[in-house]
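[1] Sequence and predicted structure are below.
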Amino acid sequence: MSDLLAGPADIAAGLAVHGADAVDRSARAGLVARDVPARLAAQDPTLWGADAEAAARGRLGWVDTHCRSRDLLPQLAELAAELGDLDHVVLAGTGGVTLAAEVIAGCLGRPLTVLDSADPGPVRAALADRPARTVLVLAGPSGLDPTTDAHLRVWRQEWQDAGPEADRHVVVVAPPGSELAALADELGAVLIPTDPEVAGPWSALTAFGLVPAALAGAPVTELLDEAAALADALDRERDNPALALGAALGAAAAGGRSTVALVPDGTGLDGLRHWAGALLGAATGGRVLPLAAESPDAPGATGPGVLTIGIGGALAPGVTPGVAADVAVNGPLGAQFLTWSYAAATAAAALRVDPFAEPAAASTDAPADPPPSSVDGAVEVYAPTGAPADLAGALRWLVDGLGPDEHLAVTAHLDRFADAAAAGLRPLLARGTGRPVTFGWGPRHPSHTDGRARHLQITGAVTDDLAVPGRPYTFAELQAAQAAGDRWALAGRERPVLRLHLTERAAGVAQLLDTAGRTRT
């Protein structure tokens, strides 16, 4: 990394990108020849071709949403003061709308409880933590999806004895005119509208990211200031770190290095790699495979076909000795959000894909599962037709079948806090197979959108379920339906899926880690 830092860099507003030109020295020149910097800064919707123009026309507001978001600051300050006695902030939402707020709060050291799945464990934990002093932030791009509806219902039941003041416990963040905005009016809750020209993971610096973070006490004005300071560089051909990063991403993918390992460099902002990965995956239509690695020397973070990018908050990365990244991105969080958004859009332009295409949603109307193929300790194995029935054999079948352009995608529909050890499967499988392995928590990780993967889905038994008030199902049943919907969607795409169900979660996770550690290609 020291050699990387000694080389040329693009620097603006305290954010530096090192090593980008070394990926492909001609990549930036090609983008400049197409006038990409100026056209993107001017929000030109024709950058990605005629087929993408209609969608892009209403989705480029992220370029300057940091300016419009300043209008929110007086309302946020007033709301934070009004709700000052509610010191437990719970954010409920799905589909990635919670990612940016979680990153902001985590990177800036502010407490924020995020509920983005139907697993009853985190819901019970949140309900037990100062319910009378909780403000529930409901966030969504349109209507109230079943998971967020369940969160709202269980909290309203908790507050049902609070009387007419219960509505002050709810804040809704949604686009104006949406079903969720109408619900806010019905509830008598505060509605904070989102920027209608920004959607999905691009919305970090809109109300989706700022409202929960501000209520949790994060200095969101500083984030907007940091983004604004960088914005002046976006139309430059040089000293434009966002252009340099986008050129490197596009060139790497076009040149066979389609796996992008995002690694923490030891200078903070560790959680940013999860948001940046979600953005890159969505913006490049699967041409870039983002891999959030645990450390710079983690299995799969380096190697052939991999572009390794170190992410941090300072200009002097402190990485593990002897481990080199290809590119280093260092600077303040607000500038990082704008840099990665611009870079993702630029990489999409280089690869000539539509960065705003909407993936198909998974169905929750899936057929019933057949009996397990086998039971091994605390693990039920649901092996596809033609695969070995036993745990070790089925897992080996899954990884041995990986084609040259495929990777293994592990999705755990579990409690990402109590069952956090399950994430250890990623490095173990990557070390044992020498192949790209991703890991995500369902349903925040939309595995059904990935067309180049073989899939390992992990589900788990629930011993302390929770009813959804006013609905004919429980949280565990809703979670099981979502996992089944993902499997059904993958089956429709003819992607191989191995499901492993943990009949006892702690024992099952330990058993999976042991089996994965013994898996070799």
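    Yep, it's here.

[2] Please count neighbours and contacts with C-alpha atoms only from this point.
    Noted.

[3] Strands of the stretch 401-521 of the chain, residue ranges please.
    407-413, 437-441, 453-460, 497-502 (DSSP state E, counting those that start in this stretch).

[4] try the stretch 151-300 of the chain
    Counting by DSSP E, counting those that start in this stretch, the strands of the stretch 151-300 of the chain are 170-174, 190-193, 259-264, 289-292.

[5] among those, which is the most enclosed?
    With neighbours defined by mean count of other CA atoms under 10 Å, none of those is more surrounded on average than strand 259-264, at a mean of 28.

[6] That one - contacts with which helices or strands?
    When contacts are defined as 3 or more CA pairs under 8 Å, 6 or more residues apart in numbering; DSSP states H and E, strand 259-264 packs onto helix 272-283, strand 289-292, strand 306-312.

[7] okay, these in JSON lines with distance to Arg238 next?
    Compiled in JSON lines, the helices and strands packed on strand 259-264 are given as follows (distance: least, CA to CA, whole Å):
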{"stretch": "helix 272-283", "distance to Arg238": "23"}
{"stretch": "strand 289-292", "distance to Arg238": "26"}
{"stretch": "strand 306-312", "distance to Arg238": "20"}
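
[8] Tell me which of the ones you listed sits nearest to Leu230.
    Leu230 lies closest, by CA to CA, to one member of those: strand 306-312, at 16.4 Å.

[9] State the next helix or strand along the chain beyond that closest one.
    strand 327-330 (DSSP states H and E).

[10] same for that following strand, what does it pack against?
    Right, strand 327-330 is packed against strand 15-18, strand 306-312 by 3+ CA pairs under 8 Å, 6+ apart.

[11] can you list contacts of the first one?
    Residues outside strand 15-18 that contact it (CA atoms under 8 Å, 6 or more residues apart in numbering): 4-5, 7-11, 230, 241-242, 244-245, 315, 327-332, 335-336.

[12] what do you get for the last one?
    For strand 306-312, contacts defined as CA under 8 Å, 6+ apart pick out 252, 257-270, 272-273, 296, 301-302, 325-331.

[13] second one coming, line it up with the first:
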Amino acid sequence: MQRLTVSTSGAASDAVRRHLPPLVSDGVAGKLFAKDHTLWGEAAEEESSKRLGWTDAHDVSRPLVDEVLALRDEFLANGVDRVVLCGMGGSSLAPEVIARTAGVALTVLDSTDPAQVAAALADRLERTAVVVSSKSGSTIETDSQRRAFEAAFREAGIDPASRIVVVTDPGSPLEAASRAAGYRVFLADATVGGRFSALTAFGLVPTGLAGVNVAALLDEARAAADVLAVDADENPGLVLGAAIAGGEPIKTYLGIVSDTTSIEGFGDWAEQLIAESTGKDGRGLLPVVLPIDAPEIGATLPDLQVARLVADAADTPAVGDEIAVSGPLGAQLLLWEVAVAVAGRIIGINPYDQPDVESAKLAARGLLDEQPAPTPAAFAEGGIEARGTDDVVEGRTTVASAVDALLAALPEGGYVSVQAYADRTRLMVLEALRDLLAERSRRPVTFGWGPRFLHSTGQFHKGGPKVGVFLQLTSKEDIDIEVPERPFSFGSLIAAQATGDAQVLEAHGRPVLRLELTSPDRDATALLELLRAI
């Protein structure tokens, strides 16, 4: 089995030298795996006392394997070989990296974009099983997606109960409703928070049904736990936690680079785990998913710590001022969870709450209820309509000048966040904006697809240091889909989510520029051309 190894150099090694000895002498690793809820201080005890089930999820989840495989065989026997996952945040990010790394097809629907929903509904419905994953059962995106698939199955003459599988917490409203509807239900461990749930039913059910060897994944985590639970200088979880959070001063930005690793899409999962766990009380770590040739790496930013995922960190140790991490996926999922728990202790925050996530949800629900008229555009250039905070759009007449104003608002130590409320399966060209803006700003730039980032880095954007500026991209699709038995459509839902989040950011004093692509395929390319010409 591939070795689980963490190598450090430069400032990361200095951080380890400072923090590793007290972590070991305080017995942090042993206490963590003994589920000691006092590790993060008195204020965190209530929440942490009910959120430490992730430390033995690799064992607790083992009985799921045979149940999942039996259902998969049943589906295959009936000609059902396509699996769609409807979920958000921790319910979708871990399954996606697990399936991609295994090379297994899994359609992840973690969007309310009507074009992306329509594409998922139209693809081989007669061969499709749908996994609906939600801890609370009240997540508006997942509830809406479930309703859309139920209606599509009925219209096609397919009994939804024969195709829909539900993953939720015991006692949730979704459990009761699903059992009443005759759906297959898998219950997750209620003592595991969403972003720590990779090795629970939320990570294992959809990927196991899709064809991943989930037993091997648990084996990898089990072997890692034997090392991660030991209070020793060689504990990779303690080393990684100290390296990412122990800088003096703390390095706010953690650049995650997939270099020679075979793990696919790991940064997107780690993004939620780290940002939502640490970004609060005006502090925290913001993961920045970087390509190997990212402008930020060459810029030698003093507040950016680079962590590379490599094939073998023992054979190719960290150089310069970086961290190198290697190991099989199951082991790394547990490793990074341990590291984030350790980082929370070092920073002095509760890694298990997310106090600022709910604000955007409430704003979106308010807009759905009120259905206000759209705010007039400050200006339009071609098919791109611009709105935003006054300091960014007032007096501007071009996209380039508005982007210049947004970047001019960057404070010392700041970052740029690009948030695309659009079809991520079709408009991937927008991801090129990240490197363009990083080159221009010489600062870290994150890119998130909306609304899924609201369940991820959205916590840091509102609860972390007040140093972000925000470029919000929205798309006006020709297609829309009504949400069955709800007084809104997917188009109005995603618009409310974008507008609501912008309002919350503005209320927090963050500069926001919103660019709406009225013809998304055409305007996405036009936007890139406009910014390349600056």
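    On my side now, so go ahead. These figures come from a predicted structure and were not determined experimentally.

[14] Which stretch among the strands of the stretch 401-521 of structure 1 approaches Arg153 of structure 1 most closely?
    Judging those by CA to CA, what sits closest to Arg153 of structure 1 is strand 407-413, at 21.5 Å.

[15] So which of the contacts of strand 15-18 of structure 1 are in helices?
    Leu4, Leu5, Leu230, Pro241, Ala242, Ala244, Leu245, Ala335, Gln336 (DSSP state H).

[16] Closest to Leu291 of structure 1 out of those residues?
    Nearest to Leu291 of structure 1 among these is Leu245, at 16.4 Å by CA to CA.

[17] Can you verify my assumption that that closest one contacts Ala20?
    Yes - Leu245 of structure 1 lies in contact with Ala20 (CA atoms under 8 Å); the separation is 6.0 Å.

[18] Could you name every residue contacting both of those two?
    Taking CA under 8 Å, 6+ apart as the contact rule, Leu245 of structure 1 and Ala20 touch no residue in common.

[19] Restricted to buried residues, select the contacts of strand 306-312 of structure 1 in PyMOL.
    The PyMOL selection below is limited to those of those classed as buried (16 or more other CA atoms under 10 Å):
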select buried, resi 252+257+258+259+260+261+262+263+264+265+266+267+268+269+270+272+273+296+301+302+325+326+327+328+329+330+331
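
[20] Residue most distant from the centroid, structure 1?
    Largest separation from the mean C-alpha position in structure 1: Gly163, at 37.1 Å (CA atoms, centre = their mean).

[21] how about the helices in the stretch 51-200 of structure 1?
    Assigned by DSSP state H, counting those that start in this stretch, the helices in the stretch 51-200 of structure 1 fall at 65-68, 73-82, 99-107, 120-127, 146-158, 179-187.

[22] Tell me which of these sits nearest to Glu406 of structure 1.
    helix 99-107 (26.2 Å).

[23] Give me the contact list for the closest one.
    Counting by CA under 8 Å, 6+ apart, 111-112, 114, 201, 203-204, 208-213, 216, 218, 268-272, 274-275, 333 sit against helix 99-107 of structure 1.

[24] Translate Val90 of structure 1 into the numbering of structure 2.
    In structure 2, the residue equivalent to Val90 of structure 1 is Val84, according to TM-score structural alignment.

[25] how close does that match get to Arg163 of structure 2?
    Using CA to CA, to the nearest Å, Val84 of structure 2 is found at 10 Å from Arg163 of structure 2.

[26] same deal with Val257 of structure 2?
    With CA to CA as the criterion, Val257 of structure 2 and Arg163 of structure 2 are 38 Å apart.

[27] Ok, Leu368 of structure 2 next?
    The value you get for Leu368 of structure 2 to Arg163 of structure 2, if CA to CA is used, is 30 Å.

[28] How about Leu85 of structure 2?
    12 Å.

[29] Mutual contacts of the two, please.
    Val130.

[30] Compare neighbour counts for these two and give me the winner.
    Leu85 (28 against 22; other CA atoms under 10 Å).

[31] Distance check, the more buried one against Gly491 of structure 2.
    For Leu85 of structure 2, the distance to Gly491 of structure 2 - CA to CA - is 20 Å.

[32] again, but for Gly366 of structure 2
    16 Å.

[33] Between the two, point out the one with more neighbours.
    Between Gly366 of structure 2 and Gly491, counted using other CA under 10 Å, the more crowded position is Gly491 (21 against 15).

[34] Show the contacting residues for the aligned residue in structure 1 for the more buried one.
    Aligned by TM-score structural alignment, Gly491 of structure 2 pairs with Ala476 of structure 1. Applying CA under 8 Å, 6+ apart, we find Ala476 of structure 1 in contact with Ala118, Asp119, Pro120, Val462, Asp465, Leu466.

[35] Helix, strand or coil: sort out the residue nearest to Ala484 of structure 1 when sequence neighbours are not counted for me.
    Distances taken as CA to CA, 6 or more residues apart in numbering put Ala366 closest to Ala484 of structure 1, at 6.0 Å, once the chain neighbours are dropped. Classification of Ala366 of structure 1 using DSSP: H, G, I helix; E, B strand; the rest coil returns coil.

[36] What count of nearby residues applies to Ala366 of structure 1?
    Ala366 of structure 1, neighbours per other CA under 10 Å, totals 16.

[37] Over to the one 10 residues further on?
    For Asp376 of structure 1, the number of neighbouring residues by other CA under 10 Å comes to 14.

[38] quick revisit: out of the contacts of Ala476 of structure 1, which end up buried?
    For the contacts of Ala476 of structure 1, a burial check counting by 16+ other CA under 10 Å picks out Ala118, Asp119, Pro120, Val462, Leu466.

[39] Reformat those as JSON lines; add distance to His448 of structure 1.
    Shown next, in JSON lines, are these (distance: CA to CA, whole Å):
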{"residue": "Ala118", "distance to His448 of structure 1": "18"}
{"residue": "Asp119", "distance to His448 of structure 1": "19"}
{"residue": "Pro120", "distance to His448 of structure 1": "23"}
{"residue": "Val462", "distance to His448 of structure 1": "24"}
{"residue": "Leu466", "distance to His448 of structure 1": "27"}
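
[40] Which two among those are spaced furthest apart?
    Longest distance between any two of these is 11.3 Å, between Ala118 and Val462; criterion CA to CA.

[41] State the distance from whichever residue in structure 1 pairs up with Gly27 of structure 2 to Asp44 of structure 1.
    By TM-score structural alignment, Gly27 of structure 2 lines up with Asp35 in structure 1. Distance of Asp35 of structure 1 to Asp44 of structure 1, computed by CA to CA: 11 Å.
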